[in-house]
Every structure is written in structure tokens, then in C-alpha cells.
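Novice: Give me a 3D structure for the following:
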Amino acid sequence: MTVEAAEAPIPQLPCARVQLLPEVYWAERFDLPVTHAFVAETDPDGVAPAQSQANREREEVMLWEKLVRRLEGDWAPTGRYPEESYLEDLRTRDALAERLVAAPPALRDPFAGAADALDEVFRAHTEDDGGELLGRVTRSGAAVRERGWWWQRRPRRVPWPSGY
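Specialist: Got it, this is the predicted structure:
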């Protein structure tokens, strides 16, 4: 067995790269009240097919809520979060915005309500910087300004090692 990377230095493995490992953060568990309320309203019996619109929307709400809960908890328990994972969460919010526009009437109100509730928490734990941070992180400069408003905001405390 070979250990190529670890989240912290391991004296017995001096050659192992030290880096944030996304797999560690994927496994974290959160209380997701907005997601649970969305599911209770859109699929209370849990019978929606896996590929249904309701399940795709539930997944986007859940992923967005996980980021929001991380922000709300100041990146607990480690105080860290991988830069690429953060960008992927913002891309999830992009997909959520697209799906909101196309949502069927029966799902539109609960879906929009869930997005609005999570967006409010996201705004409360981020600061508008006009996309400066994410323009640097993505190396796209001002191009992030053409994306959703969530790309214009930065975490109050940047949780990845480069910190920029």
C-alpha cells in the first residue's frame, strides 16, 4: 500500500504530499433541515424515481445546503475546505438556478423557497467583493462577474490553504 497524500504531515511518511483531500469533506454529515423540508413537500412518501425531476432538485438543494452549513459553522470541524470543492459547490448553485427556471409548477414554489432560504444563509456568511477572490482563484478575472451573484461573494474566512 502506498500513501501519496495526507491532510496533515505524518512523521513516519515524510514523502507523502500534504493537501486537502476532497474525499474527507464528501463524507461529512450535516443536519439539512431545508433539504428535509423540500423532500417532505415534494416527495413525502419517498417514491419518486431516482431520475425524477424532484430527486435531481433534491440533490442540488442538498449540495447547496451542505456548503451553506459549512459556511454557517465556520468550516467546522477542521476549519478547512478544498478550493476546488468550493468552486464545485458554486457550479451546483449555477445548475440549481437553471433548474429553477425550468421547474414544473408543482415543484417551482418549494424549490424556489428552498433556494431562497439557503441563499439567505449564504449571503449572511459571505461578503460581496465583486468577484475579486473567485476571479483570482479561477484565473478568469472579471469574467466571474458575468456569472450568478454567488460568484461575486467570498467566504468571510477563506478555508483553503492559499487563503487568497
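Novice: drop to CA atoms for contacts and neighbour counts, all remaining ones
Specialist: Noted.
Novice: all strands of this protein, in order?
Specialist: Assigned strands in the chain, in chain order: 5-6, 17-18, 126-128, 153-155 (criterion: DSSP state E).
Novice: most tightly surrounded among these?
Specialist: strand 153-155 (a mean of 20; mean count of other Cα atoms under 10 Å).
Novice: tell me what that strand is packed against?
Specialist: In terms of contacts (3 or more Cα pairs under 8 Å, 6 or more residues apart in numbering; DSSP states H and E), strand 153-155 is packed against strand 126-128.
Novice: Surely Arg153 is in contact with Asp128?
Specialist: Yes - taking Cα atoms under 8 Å as the definition, Arg153 is a contact partner of Asp128 at 4.3 Å.
Novice: how far does stretch 26-36 stretch from start to finish?
Specialist: The straight-line separation of the ends of stretch 26-36 (Cα to Cα, to the nearest Å) is 19 Å.
Novice: To check against the first, give me the structure of this:
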Amino acid sequence: MLVSVARYDVCRLEIERSGLAQGIREAVAEPVYSLRNRFSYWERLVRRMESDWQLPGQYPIRAYVNDLDGHARLHSAMGTLTREARSELSVLLATLDARFVSASVPDEEGELRPC
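Specialist: Next up, the predicted model:
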């Protein structure tokens, strides 16, 4: 599993470096959107929701949409892994997803519907 995750992260690092200036490129050693970080970002949102949003300041709808997009990209990233890695990490992702659903409130008014 670790080899599959490392392979994903190496590819992701090259993608992220490709948009940087030469002098900065070499200084970036880890991708911002590594698989570990993608899981961490999703878990952070779930924990916030479970804590009844006790956040300082505001949490703009764009930030929420960005977090949901990150979740979709996490699922896409899972599809690039070996079957063994997918199997192991799917348990973690399913657990986080279930916690997210449990902490969610249905949008019956359609307030989050795109304009």
C-alpha cells in the first residue's frame, strides 16, 4: 500500500512543481495535495462539523464548496491506487464519510444549490 501511495504523491508533486518558477520548484519537497494531506483536510472538516462549528470568524460557503471538491478529488485519487491500497484506505474514507453524513443537516431549502 505504501508504495502505491508514494507513487501517487510523487506524481502529485511533479504536477504541483510544474506550475512554479525554477528557483522555487526545488524547494518544494512534498505536495500540498498529497494523499495524506487530502485525508487530513477531509478529517478536519468532519471534526469541525462534529464540534457544532465552533469556529472563530466565518466559514464562507466557498470554503465549504472547496472542502467538498477536495473530497471528490480524494475519491478520484483513490481510483489511481492499487487494489490493495484502495482496500485499506477505503475503510478510513468510508468511516470519515459516514461521520460526515451523521454530522450533516439536509439542505431541504436548497440553499446550497448552485445559482
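Novice: so can I have JSON lines of the strands of structure 1 showing distance to Tyr86 of structure 1?
Specialist: Converted to JSON lines, the strands of structure 1 look like this (distance: least, Cα to Cα, whole Å):
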{"stretch": "strand 5-6", "distance to Tyr86 of structure 1": "19"}
{"stretch": "strand 17-18", "distance to Tyr86 of structure 1": "19"}
{"stretch": "strand 126-128", "distance to Tyr86 of structure 1": "13"}
{"stretch": "strand 153-155", "distance to Tyr86 of structure 1": "10"}
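Novice: list the contacts for the alignment partner in structure 1 of Leu35 of structure 2?
Specialist: Using TM-score structural alignment, the partner of Leu35 of structure 2 in structure 1 is Glu57. Contacts here follow Cα atoms under 8 Å, 6 or more residues apart in numbering; on that basis Glu57 of structure 1 touches Leu96, Arg99, Phe111.
Novice: and stretch 101-110 of structure 1, how far from the chain's centre?
Specialist: 22 Å (Cα atoms, centre = their mean, to the nearest Å).
Novice: Hmm, I typed the wrong one, I wanted stretch 88-102 of structure 1.
Specialist: That offset, for stretch 88-102 of structure 1, works out to 11 Å (Cα atoms, centre = their mean).
Novice: Now that stretch: buried residues?
Specialist: Of the residues in stretch 88-102 of structure 1, Asp89, Leu90, Arg91, Thr92, Arg93, Asp94, Leu96, Ala97, Arg99, Leu100 count as buried by neighbour count, 16 or more other Cα atoms under 10 Å.
Novice: The third one pairs with which position in structure 2?
Specialist: Counting by TM-score structural alignment, Arg91 of structure 1 corresponds to Asp69 in structure 2.
Novice: Now check Gly79 of structure 2 against structure 1: what is it aligned to?
Specialist: So, by TM-score structural alignment, Gly79 of structure 2 is matched to Val101.
Novice: right, I mislabeled it, should have said Ser90 of structure 2
Specialist: Checking TM-score structural alignment: Ser90 of structure 2 goes with Ala112.
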